[in-house]
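> Generate coordinates for the sequence data below:
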Amino acid sequence: MRSIATVGTGPGWFEPDGVVWRVHGDLSTLVGGVAALLGQGTHPSALAGVQRHSTYRTDPWGRLAGTARWLVVTTFGSAELAEQEAARVRGMHRRVRGTSEDGRPYSASDPALLRWVHLAFTDAFLAAQDACGRDLSARFGPRWGDVYVADWARSARALGAGDLPTSRAELADALHEHRPGLVPVPDDLRTFITGPTGLGRTERLVYGRVARAGALVLSPSLADLAGVPGRGRAAASPVHRVELRAARWSLRGLHLALGPHSPSEQAARFRLGWEPRPDWLT
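Presented below is the predicted three-dimensional model:
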């Protein structure tokens, strides 16, 4: 957050206060994060890379912090800082390579694999915003989702991905095209994503609601492989609709408690001269 506030002086990769800022500044990203992990786990190469090179089992919150860093720095940081972060992630990806249990080679730098991770991420965050976030259509129009898909593609191109969708429809088609090469998410991974260790009683209650919502917004193209309902079945089930509504109101209550902007967005607004120096920046 200090770097977001102090490195560079101008706007970053995305329009300040634009669609990407609003989606990634919404607490619905908590729901989207669960859905993204479930979706990404259906790809055998992505799964092999995570299982063999990630510390998610021994240090799940540290692993989550690393992913969150990429999200907030590229969203709210200056162009200079975003380029530095992209270079850091590209360097990490070069070290993640090997052979899966079925003999297929994998590399985190593979453009096709980078494209897949981006597709699953983008679909999950877009669906979570639709289901649990604040309505953006009044501010950005009914096609705000297309703008988000097109704009957020810049982050994946910076890592080496190509042939990226620029609309909701293209995103849905791209996900469905991957279906023949996907595999079921292992039971232990799904259990871990939906109920990680190290949570207190209250934290388990909050995370449980978020995780159930994440399982309900996952793409219909991936949901059965992940062993969760997905948004197709959620839309048809009164019980699931109630669960999503409960998650939405829980996040809105948390939003009221935390204030209008996340610390990362506060840092960006200070860098741009829109707001005074945050109290935590001393």
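
> CA atoms for contacts and neighbours, from now on please.
OK.

> State the number of residues packed around Ile135.
One thing to correct before we go on: residue 135 is Asp, not Ile. Using other C-alpha atoms under 10 Å, Asp135 has 14 neighbouring residues.

> Tell me who's in contact with it.
When contacts are counted by C-alpha atoms under 8 Å, 6 or more residues apart in numbering, Asp135 is found next to Gln129.

> does it count as helix, strand or coil?
Three-state call for Asp135 (DSSP: H, G, I helix; E, B strand; the rest coil): coil.

> quick one: it from Gly208, how far?
Note on Asp135: its distance to Gly208, by C-alpha to C-alpha, to the nearest Å, is 24 Å.

> Arg168 now?
For Arg168, the distance to Gly208 equals 28 Å [C-alpha to C-alpha].

> Please identify which of the two sits among more neighbours.
Arg168 (20 against 16).

> Now do the contacts for the more buried one.
Going by C-alpha under 8 Å, 6+ apart, Arg168 touches Gly145, Asp146, Val149.

> Another sequence for comparison is provided below:
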Amino acid sequence: MEAKETGGDPGLFGQNSVTWQAHGDPMMWVAGIRALYLQALHPRAVRGVMQNSDFRRDAWGRLMRTASFVGTTTYGTTEAAERAGARVRKIHRVLGATDPDTGERYGVDEPALLLWVHCAEIDSYLHVLRRSGFPLTDAHADRYLAEHRHSARLVGLDAARVPANRAELAAYFARVRPELAAGDEAHEVDDFLLRPPTHPLLVPARELLWRRVARLAYDSLPPYAHQLYGRPAPAPATVTRRLRVTGTLLRAIPARLRWQLPPKHILRATARLGPAARPAPYRLARPAAIPDRPGEGRVD
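As a prediction, this is how the structure comes out:
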């Protein structure tokens, strides 16, 4: 079944894209935490974050800004998505970091760093969704990766150089693997994600809920990430079972309730395009042909 558009601007991806359906899933929050764990393993990339922001004081704000960017680029109008990308590029252009060992000063908008952040994020979204039971076939997965050459372009990357299918993404991670390490900054991110500062009255909730989610996100990392962090994960089958149980529980919450939470991009999209634009797994259509010129116009 394909959703019919009602004349509003469907944005960069369009309501028949894999991205439109997948990004409405609640397991995206677990995937986002996994992405932070993975991104922190690139010393130059995580250094750029730690030297330019007060991660511990504003971690929730950072997570919400990331969620808002993903929501805007997925469900917002084309103009809103382009504005969001322009803001990110403008911020990145003026930020830099210093290598404490060599004294080298470098920009956080180096293409290699932007590509790592992009690939770690998109891989995490795709991995957690599929492993938790969201019905994405291999063809859907390839289509999803091809679609996200658009989001890569928005942050300043050459879309043609971004992995556009599972094979290309696997080859990229194999190439970058020797550059990864769990330095002091990575362990600081790890420590924060397990024990984020919170009001004393909320500590029990943090221990009961947040740490379970953070551990699940960590456990879903690839084996080399566990080796670098120096903390083992349960057996893969156990992790997969926990992901599926968590996915089942979260997806049982009515969408109309989940979508009331900030940043509410899905509600605005359905108001703009009509109720048929509501994202849902059953709306996944057969993946269409991939555009010849990535990064230009919609993908559906």
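
> what separates the residue nearest in space to the middle of the second structure from Arg251 of the second structure, distance-wise?
Nearest to the mean C-alpha position of the second structure, counting by C-alpha atoms, centre = their mean, stands Glu121 at 3.9 Å. According to C-alpha to C-alpha, Glu121 of the second structure and Arg251 of the second structure sit 21 Å apart.

> one step back: in which helix or strand would I find the closest residue to the residue nearest to the centre of the second structure other than its chain neighbours?
Leaving aside its sequence neighbours, Glu121 of the second structure sits nearest to Ala35 (C-alpha to C-alpha, 6 or more residues apart in numbering; 4.9 Å). Per DSSP states H and E: Ala35 of the second structure is located in helix 28-39.

> Gln208 of the second structure maps to what in the first structure?
Heads up, residue 208 of the second structure is Leu, not Gln. Here Leu208 of the second structure is matched to Leu205 in the first structure, going by TM-score structural alignment.

> And the helix or strand hosting that match, what's buried?
Assigned by DSSP H and E, Leu205 of the first structure belongs to helix 201-217. The neighbour-count check on helix 201-217 of the first structure (16 or more other C-alpha atoms under 10 Å) flags Arg204, Tyr207, Gly208, Arg209, Val210, Ala211, Arg212, Ala213, Gly214, Ala215, Leu216, Val217 as buried.

> Which residue range of the second structure does whichever helix or strand comes after it align onto?
Remark: after helix 201-217 of the first structure, the chain's next helix or strand is helix 223-226, criterion DSSP H and E. On the second structure, the counterpart of helix 223-226 of the first structure by TM-score structural alignment is residues 226-229.

> Check how far the matching stretch sits from its aligned residues in the first structure, on average.
Stretch 226-229 of the second structure differs from its equivalent in the first structure by a mean of 2.7 Å after superposition (mean C-alpha distance after the TM-score superposition for the first structure).

> now the strands: where do they sit in the stretch 101-250 of the second structure?
105-107 (DSSP state E, counting those that start in this stretch).

> which residues touch the residue nearest to the centre of the second structure?
Gly32, Ala35, Leu36, Gln39.

> what does Pro163 of the second structure align to in the first structure?
Match for Pro163 of the second structure (TM-score structural alignment): Pro165.

> surely that match meets Leu171?
Yes - using C-alpha atoms under 8 Å, Pro165 of the first structure makes contact with Leu171 at a distance of 5.3 Å.

> what touches both of the two?
By C-alpha under 8 Å, 6+ apart, Pro165 of the first structure and Leu171 have these common neighbours: Val149.

> The helix or strand hosting Arg52 of the first structure vs the second structure, mean deviation?
Following DSSP H and E, one finds Arg52 of the first structure within helix 44-53. Mean deviation of helix 44-53 of the first structure relative to the second structure after superposition (mean C-alpha distance after the TM-score superposition for the first structure): 1.0 Å.

> Assign Glu83 of the first structure to helix, strand or coil.
Here Glu83 of the first structure is recorded as helix under three-state DSSP.

> Tell me how many other residues surround it.
Other residues near Glu83 of the first structure come to 19 when the count uses other C-alpha under 10 Å.

> per the alignment, it corresponds to what in the second structure?
Checking TM-score structural alignment: Glu83 of the first structure goes with Glu82.

> Am I right that that match is in contact with Leu154?
Yes - between Glu82 of the second structure and Leu154 there is a contact under C-alpha under 8 Å: 6.8 Å.

> distance of the nearest residue to Val94 of the second structure once chain neighbours are set aside from Leu180 of the second structure?
Leaving out its chain neighbours, the residue that sits closest to Val94 of the second structure by C-alpha to C-alpha, 6+ apart is Gly107, at 7.7 Å. Remark: distance between Gly107 of the second structure and Leu180 of the second structure (C-alpha to C-alpha) = 18 Å.

> now swap in Asp25 of the second structure and tell me
Counting by C-alpha to C-alpha, the separation of Asp25 of the second structure from Leu180 of the second structure is 30 Å.

> now do Val213 of the second structure
Here the criterion is C-alpha to C-alpha. By it, Val213 of the second structure lies 24 Å from Leu180 of the second structure.

> would Pro276 of the first structure count as being in a helix?
No - counting by three-state DSSP, one finds Pro276 of the first structure to be coil, located in no helix.

> Grab the nearest non-local neighbour of it.
Of all residues not flanking Pro276 of the first structure in the chain, Phe270 sits nearest, at 5.9 Å (C-alpha to C-alpha, 6+ apart).

> Quick one: classify that neighbour as helix, strand or coil.
helix.

> Burial check on the equivalent of Trp20 of the second structure over in the first structure, number of neighbours?
Alignment of Trp20 of the second structure against the first structure is given by TM-score structural alignment, with Trp21 as its counterpart. Trp21 of the first structure is flanked by 17 other residues according to other C-alpha under 10 Å.
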